[in-house]
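**Q** Fold the following for me, if possible:
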Amino acid sequence: KKYMTLLVFTNDQIITNTWFDNHPRKKYAWKSRVDKVRNMIDYITIKRRFRNAVFKCIRYPGGDCGSDHNPVVCEIRRKLKKIKIEVAPKRLNFVSLSQNDDIMVKYNVEVRNRFQ
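**A** Now for the predicted structure:
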């Protein structure tokens, strides 16, 4: 369990099984042969960025996989929202513009021609 948490934190992931408040019999994924010990030892991890895409994560006890583990299934939205990236407007450096004589002459000519 210690190594799993270390792996999750170093790779910026989350464990989806622990996010949802399911019934206790839907949480455990492994059952001992004596049926006295039940543990949640199978996990599904996902990048933290996509955590809102997961809307259901449970185990299915009827899954016939030939093991003492039950299959853990996670339902994820296929279509994700596009990330909007804001572009900052260009900032002009007015101090350097006022000190450059060539730019001042071009600006004055452009303004005079525009208002004639």
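
**Q** C-alpha only now, for contacts and for neighbours.
**A** OK.

**Q** so how far is K81 from the residue most central in space within the chain?
**A** Nearest to the mean C-alpha position of the chain, by CA atoms, centre = their mean, lies R49 at 0.7 Å. R49 sits 12 Å away from K81 when distances are taken as CA to CA, to the nearest Å.

**Q** run this one through as well so I can compare:
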Amino acid sequence: MDNQANLKSVNSVKEVPSSKAGHVSLVPNHLRRCWTWMSPGDRRRNQIDFTIAPKRFRNAILSYKSMLGADYGSDHVPVVCVVRMKVKKLKKPKQSPKFQYDALKKDAELKWKFNVTI
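**A** Purely as a prediction, here's the structure:
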């Protein structure tokens, strides 16, 4: 299988079975932006590095590109993934009041007020 056909077959949305915790999502790119590994001697180029995100966030991946100009002494190419994020303030759950049951056992008047309230 040549490199062009390999990149075309890999450059699509692929799902991991629901028992697995993730989803592989690839945004369509030009073929030169897809390969992430170069064989010694530059004979073959393949896409073997992927971005894995939970299924819930698969539509949050805006772009996925390999940075070809980076030179850091490896046969892999760094991959940049732009993700849309919304920061949202989390609501604290309401805490139910804690009753002091020991005080209810000791004080009869407090016990009577508690029973009337409930």
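
**Q** Which stretches in structure 1 count as strands?
**A** In order along the chain, structure 1 carries the following strands (DSSP state E): 13-15, 30-31, 38-39, 45-47, 54-59, 72-76.

**Q** So for L7 of structure 1, which of those strands sits nearest?
**A** Closest to L7 of structure 1 of these, according to CA to CA: strand 13-15, at 8.3 Å.

**Q** what's the closest one packed up against?
**A** Taking 3 or more CA pairs under 8 Å, 6 or more residues apart in numbering; DSSP states H and E as contact, the helices and strands that strand 13-15 of structure 1 lies on are strand 45-47.

**Q** Among the strands of structure 1, which comes closest to N113 of structure 1?
**A** Counting by CA to CA, N113 of structure 1 lies closest to strand 45-47 out of the strands of structure 1; the figure is 57.9 Å.

**Q** residue range for the closest one in structure 2?
**A** Using TM-score structural alignment, strand 45-47 of structure 1 lines up with residues 52-54 of structure 2.

**Q** in that stretch, what's buried?
**A** Within stretch 52-54 of structure 2, the residues scored as buried using 16 or more other CA atoms under 10 Å are 52-53.

**Q** Give me the residues contacting it.
**A** In this structure, residues lying in contact with stretch 52-54 of structure 2 by CA atoms under 8 Å, 6 or more residues apart in numbering are 21-25.

**Q** can you tell me which of these lies nearest to D49 of structure 2?
**A** V24 (10.7 Å).

**Q** how close does that closest one sit to C81 of structure 2?
**A** Taking CA to CA, one finds V24 of structure 2 at 12 Å from C81 of structure 2.

**Q** hmm, back to that, where neighbours are concerned, which of the contacts of stretch 52-54 of structure 2 has the most?
**A** For the contacts of stretch 52-54 of structure 2, neighbours were counted by other CA atoms under 10 Å; the highest total belongs to S25, with 25 neighbours.

**Q** Hmm, that residue is touching T51, no?
**A** Yes: using CA atoms under 8 Å, S25 of structure 2 and T51 qualify as a contacting pair, with a distance of 6.6 Å.

**Q** all helices of structure 2, in order?
**A** Assigned by DSSP state H, the helices in structure 2 fall at 3-10, 101-106, 108-117.

**Q** Reformat those helices as CSV; add distance to L31 of structure 2 and mean neighbour count.
**A** Formatted as CSV, the entries for these read as follows, by distance: least, CA to CA, whole Å; neighbours: other CA atoms under 10 Å:
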stretch, distance to L31 of structure 2, mean neighbour count
helix 3-10, 7, 14
helix 101-106, 70, 10
helix 108-117, 72, 11
